[in-house]
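>>> no sequence on hand, only this structure:
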C-alpha cells in the first residue's frame, strides 16, 4: 500500500485566520445533548409549543454584535439539528474568523419551533467559546513579535475542558496538559509532602512512563537552579518579577522549557514575553473569559 503525499489545498475563503482542526461530532454531541436536555426538562418548550404552530417555517441568521474571534460553530449547528435533524445550517464563516460587529456567521432555516427551542443552547456554546477564543487572541496578538506562546491551564469550567481548550487553540494559543493523567506538574504542596524538591522529582520519575514529561513549579531563582540541576523538562516560573524572569532565561540557557505565570494581562504580556520565556500560562482566558455577544436575528 502506498500513500501519496498531501497536496496543499486552495485557500478557503470561509476559513478564519487560525486554521485549527475541528473536534469530531462524536465528542461534541454528548455535551450538546446534555445541555438541551437540561433546558427541555420534563415537559419541553412550553412557551414555543404553545405560541408557534407546528408547521411554521423560519429563516434566521447568527450575527456578531461585537468584534471578536469565532469559535464553537459546530456546537451551535448540533444544537439545532439535535432538536430537528432537518434543520439547515449554512455557515458563512469558520471557527477562527475575526468578527466585526454585524458579521453574518451563519443562516439557519427550518422549523420555527425547533429554531426557538435550540436558540439559547446554541448561543450559550457559541458566545462562550468565542469569548474564550477572543480572550486568547488578545494575548496572542500582544506578543506576536516574540517567541513566547500563550497557553491555558486546568482552570476550566467543569465539563467544558475539551471545548475551552479547543477555543484556546482557535484563538492562537496552545494547550497545557488536559488533565492529571497526561503530564506531571509538581507544585509546592507536592514538594511539602515529599520533603524536598529532589525527593518529589525522584518519586515522580519512578512512578511514570518514559513518554511523560515532568514540570516543576518554582517561585525563586534558587529553586530554579535546583530544578535545572535535576533535569526536569519544564519549569513553571510562578509570579516572578520581570527582572527575575529575564535572569531565569539566562540561567536556563535552553536546558528546560520555561513557562511564566501570574496575573498576566494583554497589557503586561509583551514585557513578560520580551524576557525570552517559552510559554505564558494564563488561567483567566478559560475560567473568566467574557462571552462574545452573538445573536439570532430574523
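Yes, it's here. Keep in mind that what you see is a predicted model, and the values were worked out from it rather than measured.

>>> C-alpha only now, for contacts and for neighbours.
Noted.

>>> that's a helix at residue 169, yeah?
Yes. Assignment of residue 169 by DSSP: H, G, I helix; E, B strand; the rest coil places it within a helix.

>>> residue 22 is in contact with that one, correct?
No. Counting by Cα atoms under 8 Å, residue 22 is not a contact partner of residue 169; they are 10.3 Å apart.

>>> so which of those two has more stuff around it?
Remark: of residue 169 and residue 22, residue 169 carries more neighbours, 24 against 15, as counted by other Cα atoms under 10 Å.

>>> give me the number of neighbouring residues for the closest residue in space to residue 133 that isn't next to it in sequence.
In space, and not counting its chain neighbours, residue 133 is closest to residue 171: 4.1 Å by Cα to Cα, 6 or more residues apart in numbering. Applying other Cα under 10 Å, we find 35 other residues in the vicinity of residue 171.

>>> can you give me the strands in the chain?
All strands of the chain, identified by DSSP state E, fall at 57-64, 68-69, 88-91, 98-99, 104-111, 149-151, 184-186, 214-218, 234-238, 257-261, 279-281, 294-297.

>>> please compare the first structure with the one that follows:
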C-alpha cells in the first residue's frame, strides 16, 4: 500500500489549537518575565535546532504561533516537514521583537517537538519494514483535540492514516461483535445497513472467526494480537480477498517479523499516544536593539 502524499493542513484546521495553546500560556497577565526584563523595542534573532536526530513535523504550527503573537516576526525555514535531520541541525531561524519571540517560543516548540516525535517514530518503523509491501498506520488513539495534527505527523514520517473519525468507515471490533451476538450477525447487519461508499472492516482474534468473515465478505480484516505464524496462515486464507491488517502489541523490535508475514498494513496506537517528543531547542543568536 502506498503512503499518503504530504500536503499542508489548511490553517483553519489547526489555528484554533494554536490560539488555545497561546491563551493557556499567556494566562491573565501575559508574559510578566519578558515585560520586566526586556525593553519593548528590543529585537533578536534565534534559531530552532534539533538536539537529537529525527524527522521534522509542525513547522506550520510554529510559524502560526509566531504570526498570531506578532506579525513582525519573520521565519526562515532550513528544512521542511518530512525531512530527516541530524543532531544539531538548524530547523528554522526566527527574527523579530524579543518579547514576542519569547512569548511564542514555548508554544512553537511544544507543537514542533510533539509532532516531530510522532514523525520520527513513524519514520523509524517505515525504515524497519523497507523491502516489504506493508504500510505503517496510526489509529484513533490520539490526543483529544490534536487528531488532525498528529495524523499529519504520521504522514510526515511516511506512514498512513487509519480512520480519522467514527464516521469514516465501519470498523467492527470485539465489543461490537460481542453485543451483536457474533461475527456473522455483526458483519451481515453491517453489509445490509451501510451505503455503497462505506468500507467495512472487522476485527478477528482467531482463524475460525476469519473463516466466517471470508464466507460473508469484508473489505478489510483486522488480525488482532496474532502470532507471526498465525498471521501467515491468516494471510494465506485471505488470499487477496480483503486487506489484511495486523495490530496489537507490535513494537519496533517485532514490526519486521510481522511485516514479513505478508500482511498489507500494520497499525499501532502508540505511535501517536506514546511517541516521545523530539528534543528541539530555541537558542539566542544575536540582538538587534
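Perfect, thanks for sending it. The structure displayed is predicted, hence computed values, not measured ones.

>>> now the TM-score, please.
The TM-score (TM-score structural alignment, normalised by the length of the second structure) is 0.95; 281 aligned residues with a Cα RMSD of 1.1 Å.

>>> wait, the residue nearest to residue 133 of the first structure touches residue 137, no?
Yes. With contact defined as Cα under 8 Å, residue 171 of the first structure reaches residue 137; the gap is 4.7 Å.

>>> what touches both of these two?
By the contact definition Cα atoms under 8 Å, 6 or more residues apart in numbering, residue 171 of the first structure and residue 137 are jointly contacted by residue 69.

>>> so the lengthiest helix in the first structure corresponds to what in the second structure?
Residue-count comparison of every helix in the first structure, with assignments taken from DSSP state H, identifies helix 112-142 as the longest. Mapping helix 112-142 of the first structure onto the second structure (TM-score structural alignment) gives residues 98-128.

>>> buried residues, the matching stretch. List them.
For stretch 98-128 of the second structure, burial by neighbour count (16 or more other Cα atoms under 10 Å) applies to 98-123, 125-126, 128.

>>> same deal with stretch 36-53 of the second structure?
In stretch 36-53 of the second structure, counting by 16+ other Cα under 10 Å, buried: 43, 44, 45, 46, 47, 48, 49, 50, 51, 53.

>>> including distance to residue 4 of the second structure, could those go into JSON lines?
As requested, the buried residues of stretch 36-53 of the second structure are exported to JSON lines (distance: Cα to Cα, whole Å):
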{"residue": "43", "distance to residue 4 of the second structure": "41"}
{"residue": "44", "distance to residue 4 of the second structure": "38"}
{"residue": "45", "distance to residue 4 of the second structure": "36"}
{"residue": "46", "distance to residue 4 of the second structure": "33"}
{"residue": "47", "distance to residue 4 of the second structure": "31"}
{"residue": "48", "distance to residue 4 of the second structure": "28"}
{"residue": "49", "distance to residue 4 of the second structure": "27"}
{"residue": "50", "distance to residue 4 of the second structure": "26"}
{"residue": "51", "distance to residue 4 of the second structure": "28"}
{"residue": "53", "distance to residue 4 of the second structure": "23"}
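
>>> now the two most distant members of those.
The largest separation in those, counting by Cα to Cα, is between 43 and 53 at 30.2 Å.

>>> can you give me the helices in the first structure?
Listed in chain order, the helices found in the first structure under DSSP H are 25-40, 46-51, 73-83, 112-142, 161-170, 188-194, 197-207, 221-230, 242-252, 269-273, 284-287.

>>> now these as TSV including distance to residue 18 of the first structure?
Below are the helices of the first structure laid out as TSV (distance: least, Cα to Cα, whole Å):
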stretch	distance to residue 18 of the first structure
helix 25-40	20
helix 46-51	38
helix 73-83	14
helix 112-142	10
helix 161-170	6
helix 188-194	36
helix 197-207	36
helix 221-230	35
helix 242-252	29
helix 269-273	20
helix 284-287	17
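
>>> can you redo the strands of the first structure as a markdown table with distance to residue 160 of the first structure?
Converted to a markdown table, the strands of the first structure look like this (distance: least, Cα to Cα, whole Å):
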| stretch | distance to residue 160 of the first structure |
| --- | --- |
| strand 57-64 | 22 |
| strand 68-69 | 18 |
| strand 88-91 | 23 |
| strand 98-99 | 23 |
| strand 104-111 | 23 |
| strand 149-151 | 17 |
| strand 184-186 | 21 |
| strand 214-218 | 24 |
| strand 234-238 | 25 |
| strand 257-261 | 22 |
| strand 279-281 | 19 |
| strand 294-297 | 19 |
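
>>> closest to residue 48 of the first structure out of the ones you listed?
strand 104-111 (11.4 Å).

>>> the closest one vs helix 112-142, what angle?
Going by axes from the mean of the first three to the mean of the last three Cα atoms, to 10 degrees, strand 104-111 of the first structure is angled at 160 degrees with respect to helix 112-142.

>>> now the counterpart of residue 88 of the first structure in the second structure: how far from residue 44 of the second structure?
Residue pairing (TM-score structural alignment): residue 88 of the first structure is matched to residue 74 of the second structure. Using Cα to Cα, to the nearest Å, residue 74 of the second structure is found at 11 Å from residue 44 of the second structure.

>>> shared neighbours of the two, which are they?
Contact with both residue 74 of the second structure and residue 44 is made by residues 95, 96, according to Cα under 8 Å, 6+ apart.

>>> which residue in the second structure lines up with residue 59 of the first structure?
Applying TM-score structural alignment, one finds that residue 59 of the first structure aligns to residue 45 in the second structure.

>>> now do the same contact list for that match.
Under the criterion of Cα under 8 Å, 6+ apart, the contact partners of residue 45 of the second structure comprise 93, 94, 95, 96, 284, 285, 286, 287, 288.

>>> need the buried ones from these selected in ChimeraX.
With 16+ other Cα under 10 Å as the burial test, the buried ones among the contacts of residue 45 of the second structure are selected in ChimeraX as follows:
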select :93,94,95,96
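
>>> farthest pair within the contacts of residue 45 of the second structure?
Farthest-apart pair in those is 93 and 288; separation 14.4 Å (Cα to Cα).

>>> that older thread, burial count for the match of residue 88 of the first structure?
Under the neighbour criterion other Cα under 10 Å, residue 74 of the second structure is assigned a count of 16.

>>> and for residue 246 of the first structure, the neighbour number?
Other residues lying near residue 246 of the first structure total 17 when counted by other Cα under 10 Å.

>>> state the distance from the residue lying closest to it once chain neighbours are set aside to residue 245 of the first structure.
The spatial neighbour of residue 246 of the first structure that comes closest, neighbours along the chain excluded (Cα to Cα, 6+ apart), is residue 275 at 4.7 Å. Using Cα to Cα, one gets 6 Å for the distance from residue 275 of the first structure to residue 245 of the first structure.

>>> quick one: which of these two has more around it?
It is residue 245, of residue 275 of the first structure and residue 245, that has more neighbours when counted by other Cα under 10 Å, with 25 against 20.
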